[in-house]
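**Q** Sequence and predicted structure are below.
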Amino acid sequence: MEPIDDLVGRLGRWSAGRGPLFLLLATRLRQLIDDGVLPPGALLPPDRRLAGALAVGRTTVVAAYDTLRQEGRVVRRQGSGTRVAPAVPTPGPRVAETSNPLFLHLLDAPDDVILLSCAAPLGPPPELTRAYATMTLPADDLGYHPAGLGALRTAIAGRYRSQGVATVPEQILVTTGAQQALSLLTRLLVAPGDGVLLEAPTYPGALDLFREASAGLLPVAVGPDGLDVDAALRLMERHRPVLAYVVSCYQNPTGAVLPPLKGRRLVERAAALGVPLVDDEVLADLTLPGGDGPAPSPLAAYEGGSGEGGVIGVGSLSKVVWGGLRVGWIRGPQPLIARLARLKAVHDLGSDVPAQLAAVRLLAGFAPVQAARTRALRTGHDHLRAELGRLLPSWTCPPAAGGQTLWVRLPYGDGVSFAQVALRHGVAVLPGRTMDALGGSGPYLRLHFLLGPEALTEAVRRLARAWEEYEPQPAAPHAVAPGAVPAIVV
């Protein structure tokens, strides 16, 4: 049986909604089961014990358990207690499609909707255009490089060495963007039911991958200083997850930065426990000018020695250069990279060669490209915060030190229900709850600041009109709707 304190913590604000308490409790337990946080066969606390821990009547817990029993999610037997029902394999792919409106907008974005949900630069920089215009393709090459072009692996390894991380080209796998990097790692390392530690909230593209793999999610709350390292280490010691996924620098979506001392402690304890630590570094190059100084080193810098430890770095050029340049990478121990290269070969035989050649050129003169991008981000960041302060002064909107997004808190209500109203007014926003496996972040929105000043002003005007319509409504329930599927977004 999972310790009752752990279960109560995972239930979170389960009662913060409208309707009978037993239905709210059943809703939250249903999500924990469907997300794999409560795996098949897990023994749930007895009725009276859980009722006492939650300060509710025993009949509330009994009714919630019975609701889940009727749905086939739990099994209740006299003398053996209440258990999560065994997983029933189904034929075909686990996820055939998504019905999430945001993902559909990415597939076919309406012309009249401003997307403040998809955080990606609009259009390539001139350096990328020149790189393609002056490119010479190899004349005596098959074009299949499952691990990536040697020149690009060498360039990426050099970037890590410049950050104090000992790296050789054989520790680099070139991928078709960071999303493929995470997908390959998930496919290789995670089997159905395996525990995966992750932040709450977190990058929703990773959350989707872990759910699609039927992983048992072990979410840990994120605060102003990033991941709650103490809580993460307790979960690691108790559950020994097959991997831990963190965004240590400019955390997506909160923008938090994990302090170096906490990062070092996380790396050292994860290594001692044998838990691979995936550090998503995609946003680490986006330090806003005029802030608190350069971004901290990647977590791999705390391994020391040869850099062949348990930290796995994931990077990409999509945020500094352009989302259409599908070049990402994984940095890790050589045996892992070799296994990943074989897996990648099965899927695509290697990433696009012209894109990799362009990436080599860009990395050779990366500083001006990066500087231009971060200057534009600073302008957008300041303009969006100013417009939100002018037109929506009741919203809480702290500044960001880096990255591309603001983590905005509504004064009341729920981000999911407000996002529906906002969409009717022609602006798409990303609700916090879609990124939070703990079921929290209900009052939050993630808004990017990558558009020009005029577009950002118009977006905030639309949000203000939506808020005028939404404001008289009572706060929506904080319980997560059953069956909700977060979108794959960037």
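**A** That came through fine.

**Q** alpha carbons only for contacts and neighbour counts from here, please
**A** OK.

**Q** right, and the helix or strand after the helix or strand where L25 lies?
**A** Here L25, judged by DSSP states H and E, is contained in helix 21-34. Once the chain leaves helix 21-34, the next helix or strand it forms, by DSSP H and E, is strand 43-44.

**Q** how far away is T136 from L357?
**A** Distance of T136 to L357, given as Cα to Cα, to the nearest Å: 9 Å.

**Q** Looking at the two, which is more packed in?
**A** Set side by side, T136 and L357 show more neighbours around L357, with 19 against 10, by other Cα atoms under 10 Å.

**Q** residues contacting the more buried one?
**A** Counting by Cα atoms under 8 Å, 6 or more residues apart in numbering, L357 touches M135, L152.

**Q** Equivalent analysis for G426, please.
**A** With Cα under 8 Å, 6+ apart, G426 has these contacts: D112, V113, I114, R462.

**Q** With Y245 instead?
**A** Y245 neighbours (Cα under 8 Å, 6+ apart): V196, L197, L198, E199, L277, V278, D279, D280.

**Q** one more time with 6 Å
**A** Applying Cα atoms under 6 Å, 6 or more residues apart in numbering to Y245 gives the contacts L198, V278.

**Q** Using the three-state scheme, assign it.
**A** Three-state assignment for Y245 (DSSP: H, G, I helix; E, B strand; the rest coil): strand.

**Q** Let me know the distance separating it from L317.
**A** Taking Cα to Cα, one finds Y245 at 20 Å from L317.

**Q** likewise E454?
**A** 26 Å.

**Q** What segments of the stretch 251-400 of the chain are strands?
**A** Along the stretch 251-400 of the chain, counting by DSSP state E, counting those that start in this stretch, strands occupy 277-280, 311-316, 328-331.

**Q** then this one, side by side with the first:
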Amino acid sequence: MSPIPATELAARLGRWSAGRGPLYLLLAARLRALIDDGELPPGTGLPTDRALAVALSAGRTTVVAAYDLLRDEGRLLRRQGSGTWVAGAAPAQASTAEPTTSPVFLHLLDQPDHVTQFACAGPLTPPAALRAAYRRALDDVGDGLGYHPAGHPRLRRALAGRYGASPGEFLVTTGGQQALSLLTRALTAPGDEVVVQAPTYPGMLEVLREHAAVAVPVPADGSGFAAALALRPAFGYLIAACHNPTGRHLAEPRRREIVAAALREDVPLVVDDVLAELAFDGPLSVMKGVIVVGSLSKVVWGGLRVGWVHAPAPLINRLARLKAVHDLGSGVLDQLAASHLVGDLTALAAARALSLRRRHDHLCAELRERLPSWTFEAASGGQTLWVRLPYGDAAAYAQAALRHGVAVLPGGQLDPTGGSHDRLRLPFVASPADITAAVLALAQAWQGYSGERVPVPLPAIAV
């Protein structure tokens, strides 16, 4: 088996250069952690010094020094003409070793000192309504075991009232991420195919990898989605409104086409509506006959780990059994607070969308002024812009940006086709002053970026 690709290893290394001290020591420390944690098992072949240096936008001497240090520690083996591999197996054995896949989530959520978080998107400050909701929730806590695998009855009733459905059609989850994980576990077996947009929400790609499901990508604008459903995948995963990462909406005719195909082919269609409330021009029409995933994390606060699945009651009952095995049910106090917030969700979402629109416009203006060679299409809602670099590799540039104190998410980590290497996902959730400071740092990193300057074709942006 060939060595692990340099771009893949760079993604696993994450924010390796965010600390203090010589770069080669920081790189060696991160490689050491991957080896010791088993993410780079014995026999795994590593990229050449030169290839990894290019992927990390670092000097070759940095990589050589890090490799040599780990060789001296006995963690790596290096031979002239034979390459570099993790100690514990001979090169011949390394050819059969299967490297593990490291999730990008830990790199997104981890916030090292001295680094501005410009990779993960979500409200940075809880609203006053959240504190008020928790105060009310404390008065609502009653007696009993407190285990509600399907969700606290009060929250399920609140959700049913908001969406005009039965409480039995809702499962409360620990955030939207758990909802996606439970659905994937219920609907797939290892090797099953799932239709997704490319690019798409990286957390869903992590879930598919975790469950050994195969992502079948179609363009982000939904073209080809209906045709892919005709091949009878395990399910389809669609972000129709405020698409993550492009911030665009699916056209209404395309939405109807995809739903009709799912119903005709009897293929479950999971619609991720976690961001749907954040459309700049008001909410879009609700898609009927689909499985909907929702959450309060983007409208209220990520620390409020409350999400839900809206689906037919038989599927909800099945998911509740899976959740009972998983955690016996989400926290009661969180759910009681959420039950109060759901009643005010329209007003909360409208205020959040207005704030995001202003910050979106500010980020667009800053990018046009300070990085005019970068191109993008304005978002219609959500929290992120999908930006194209005029040359080079976004993963390598992300390493350069990190050394200027800003963490950004390269597009390759959101694209199951293996493409989008010229893209960055940039959020507009921070204050205008923080956005300005981040763009200034990105511009400084771009000025010093020494990536391979290969012109990139500029076709129309997929939305």
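**A** Received it, and whenever you're ready, just let me know what you need. Computed from a prediction, not measured in an experiment: that's the story for all the values here.

**Q** still on that earlier bit, which of the strands of the stretch 251-400 of structure 1 is buried the deepest?
**A** strand 328-331 (a mean of 28; mean count of other Cα atoms under 10 Å).

**Q** Disregarding flanking residues, what is the spatial nearest neighbour of L322 of structure 2?
**A** L182 (7.0 Å; Cα to Cα, 6 or more residues apart in numbering).

**Q** who are the neighbours in contact with I312 of structure 1?
**A** L277, V278, R331, G332.

**Q** Residue in structure 2 paired with the second one?
**A** Read it as V278 of structure 1. Using TM-score structural alignment, the equivalent of V278 of structure 1 in structure 2 is V270.

**Q** which ones are touching that match?
**A** Neighbours of V270 of structure 2 in contact, by Cα under 6 Å, 6+ apart: G236, Y237, I291, V292.

**Q** again, only using 10 Å
**A** By Cα atoms under 10 Å, 6 or more residues apart in numbering, the residues touching V270 of structure 2 are 180, 183-184, 235-239, 290-293, 309-311.

**Q** got it, and Y412 of structure 1?
**A** S394, W395, G442, P443, Y444, E471, P474, A475, A476.

**Q** what's the most distant pair in those?
**A** S394 and A476 (17.8 Å; Cα to Cα).

**Q** neighbour count winner among these two?
**A** The neighbour comparison of S394 of structure 1 against A476 (other Cα under 10 Å) goes to A476, with 18 against 13.

**Q** Against T129 of structure 1, how distant is the more buried one?
**A** Counting by Cα to Cα - A476 of structure 1 and T129 of structure 1 are separated by 47 Å.

**Q** Kindly report the same for T374 of structure 1.
**A** Counting by Cα to Cα - T374 of structure 1 and T129 of structure 1 are separated by 19 Å.

**Q** the more surrounded of those two?
**A** For the pair T374 of structure 1 and T129, the greater number of neighbours falls to T374 (21 against 11), based on other Cα under 10 Å.

**Q** Which position in structure 1 pairs with G146 of structure 2?
**A** G146 of structure 2 maps onto G143 in structure 1 when the alignment is built from TM-score structural alignment.

**Q** tell me, how many neighbours does its match end up with?
**A** 17.

**Q** wouldn't it be in contact with G350 here?
**A** Yes - using Cα atoms under 10 Å, G143 of structure 1 is in contact with G350, at 8.3 Å.

**Q** Overlap of the contact sets of these two?
**A** Joint contacts of G143 of structure 1 and G350 (Cα under 10 Å, 6+ apart) are L149.

**Q** and Y147 of structure 2, what element?
**A** Under DSSP H and E, no helix or strand contains Y147 of structure 2.

**Q** how far away is it from R135 of structure 2?
**A** Taking Cα to Cα, one finds Y147 of structure 2 at 21 Å from R135 of structure 2.

**Q** same question, A10 of structure 2
**A** Between A10 of structure 2 and R135 of structure 2 the distance is 45 Å, computed by Cα to Cα.

**Q** Next, the contact list for C118 of structure 1, please.
**A** 102-103, 105-106, 405, 428-430, 446-448, 450, 488-490.

**Q** Residue in structure 2 paired with it?
**A** In structure 2, the residue paired with C118 of structure 1 is C120, using TM-score structural alignment.

**Q** what about its match, distance to R60 of structure 2?
**A** 30 Å.

**Q** Walking through the stretch 51-200 of structure 1, point out its strands one by one.
**A** 74-77, 81-84, 114-115, 172-175, 195-200.

**Q** What is the burial count for the nearest residue in space to P123 of structure 2 that is not next to it in sequence?
**A** Spatially, and ignoring its direct neighbours in sequence, P123 of structure 2 is nearest to W301 (5.3 Å; Cα to Cα, 6+ apart). Other residues within reach of W301 of structure 2, judged by other Cα under 10 Å, total 18.

**Q** Surely W301 of structure 2 and P126 touch.
**A** Yes - using Cα under 10 Å, W301 of structure 2 is in contact with P126, at 5.5 Å.

**Q** whereabouts in structure 2 does stretch 425-432 of structure 1 align?
**A** Stretch 425-432 of structure 1 corresponds to residues 404-411 of structure 2 when matched by TM-score structural alignment.

**Q** Please tell me how far that stretch is from the chain's geometric centre.
**A** 14 Å (Cα atoms, centre = their mean, to the nearest Å).

**Q** Go through it and flag the buried ones.
**A** H404, G405, V406, A407, V408, L409, P410, G411 (16 or more other Cα atoms under 10 Å).
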